[in-house]
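Visitor: 3D, please:
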Amino acid sequence: MQQLFSYNWQVREEWFAWCEELSSNDFFLLRNGGQRSFYRTFLHLLDVEKSWVLAIEGKPDEPITADDASTLAELKDLSARQQKELNRFFTDVTKETLTQIVSPVWTQHSYSVNVILQHLIAHEIHHVGQLSVWARELNRQPVSADLIDRKLPDHSRF
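Guide: Here you go, the predicted model:
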């Protein structure tokens, strides 16, 4: 599972690089579908990732807002910091951790850590699909979502 997080982060970094070629207007422009802009999509992905991990750790939610990252450079920096935190989190994950039940404050439902981590992986992949649609609307090649040919770290623990 950690390898799929590495995959998502690698694809996210490639999207950040891709977005560096966009005008500021295109990066922030409200579009149809999803979170409505490249900027809002990245902000949303970072917020959801952080919120779920804090819930797993039993900590209060600290929503990420535009005040935390208002530019592409700030999003990239925030993403890098979160990846470091999540990698630290993964070093402590055991098979027992994956079966623990989490009850986030924003829902009345409870989920296993395993299901939450799977959700985070699928959630990012879902939103990358929206970025790809917008890229094509701009007549640009989207970032490749190919998993097979990527060089990813081996995280065979779980």
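Visitor: from here on, contacts and neighbour counts on C-alpha atoms
Guide: OK.
Visitor: count the neighbours of Glu96 for me.
Guide: Residues lying near Glu96 (other CA atoms under 10 Å) number 9.
Visitor: and what of Leu131?
Guide: 23.
Visitor: contacting residues around it?
Guide: Phe38, Pro142 (CA atoms under 8 Å, 6 or more residues apart in numbering).
Visitor: name the SS class of it, please.
Guide: Look at Leu131: counting by DSSP: H, G, I helix; E, B strand; the rest coil, its state is helix.
Visitor: how near is Val113 to Arg36?
Guide: Using CA to CA, to the nearest Å, Val113 is found at 29 Å from Arg36.
Visitor: more neighbours: which of these two?
Guide: Val113 (23 against 16).
Visitor: could you also give me the structure for this next sequence, so I can compare it with the first?
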Amino acid sequence: MLKLFQYNWQVRDDWFTWCKDVPEEELLKKRVGGVGSILYTLFHIVDVEWAWITLDLRGEQVPKHPTFEEYSSLQKVLNLSRQYRGDVEPYVRSWTSEMESKIFSENNPNGETENFKYGEIMRHVIAHEIHHIGQLSIWSRELGKKPVTANLIRRGLFDN
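Guide: Now for the predicted structure:
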């Protein structure tokens, strides 16, 4: 589990670096598919990971959930990513097999209770980011830029 989160964090950081050479208007431009713009997609990835793990699995309360309007610049989203990773990483590192089948319950939009295993949610968070990274890759090609590699190998994750 940890290696896949580390992979996602490396790829995300690579995308932040990639974005530094893209005009802000292109980062904010509404695009076909996905959740909107390149920058909003990165914000969404960061926010979803943090919300599922910090708010839902860890059950922490926050005074106010952040909005994209508060973080609509590359540097602000990058800073939020670093801050939230600091919240999420200790939980990911402390993951044990006993946590896999723990149950998280929430009400769906119809008011019905749904139950999810913690392991299912963790894997959803991993897959969610990978899905959106694919969208960023398509948009990068539309801009005539080479996308960040999605390769898991050659990232040094298994060198130890």
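Visitor: neighbours of the closest residue to Lys29 of the second structure other than its chain neighbours, just the number please.
Guide: Excluding its sequence neighbours, the residue lying closest to Lys29 of the second structure (CA to CA, 6 or more residues apart in numbering) is Ser37, at 5.4 Å. Look at Ser37 of the second structure: counted by other CA under 10 Å, it has 20 neighbours.
Visitor: I figured Ser37 of the second structure was touching Glu24, is that so?
Guide: No. The pair Ser37 of the second structure and Glu24 does not pass the contact test of CA atoms under 8 Å, sitting 10.7 Å apart.
Visitor: just the helices in the first structure please.
Guide: 2-19, 24-28, 38-56, 72-92, 95-99, 113-137 (DSSP state H).
Visitor: just say which of those is most tucked in.
Guide: Across those, averaging neighbours per residue (mean count of other CA atoms under 10 Å) puts helix 38-56 on top, at a mean of 20.
Visitor: quick one: list the elements packing against that one.
Guide: If you count contacts as 3 or more CA pairs under 8 Å, 6 or more residues apart in numbering; DSSP states H and E, helix 38-56 of the first structure packs onto helix 24-28, helix 72-92, helix 113-137.
Visitor: ok, now with 6 Å
Guide: helix 24-28 (3 or more CA pairs under 6 Å, 6 or more residues apart in numbering; DSSP states H and E).
Visitor: in the second structure, what stretch matches the helix it packs on?
Guide: Using TM-score structural alignment, helix 24-28 of the first structure lines up with residues 24-28 of the second structure.
Visitor: post-alignment, the matching stretch versus the first structure, mean distance?
Guide: Superposed on the first structure, stretch 24-28 of the second structure shows a mean distance to its aligned partners of 0.5 Å (mean CA distance after the TM-score superposition for the first structure).
Visitor: ok, for the spatially most central residue of the second structure, nearest residue in space, not its chain neighbours?
Guide: The second structure has Ile45 as the residue nearest its centroid, 2.9 Å off, counting by CA atoms, centre = their mean. Sequence neighbours aside, Glu129 is the residue nearest to Ile45 of the second structure in space, at 5.7 Å (criterion: CA to CA, 6+ apart).
Visitor: what does the one you found correspond to in the first structure?
Guide: By TM-score structural alignment, Glu129 of the second structure lines up with Glu124.
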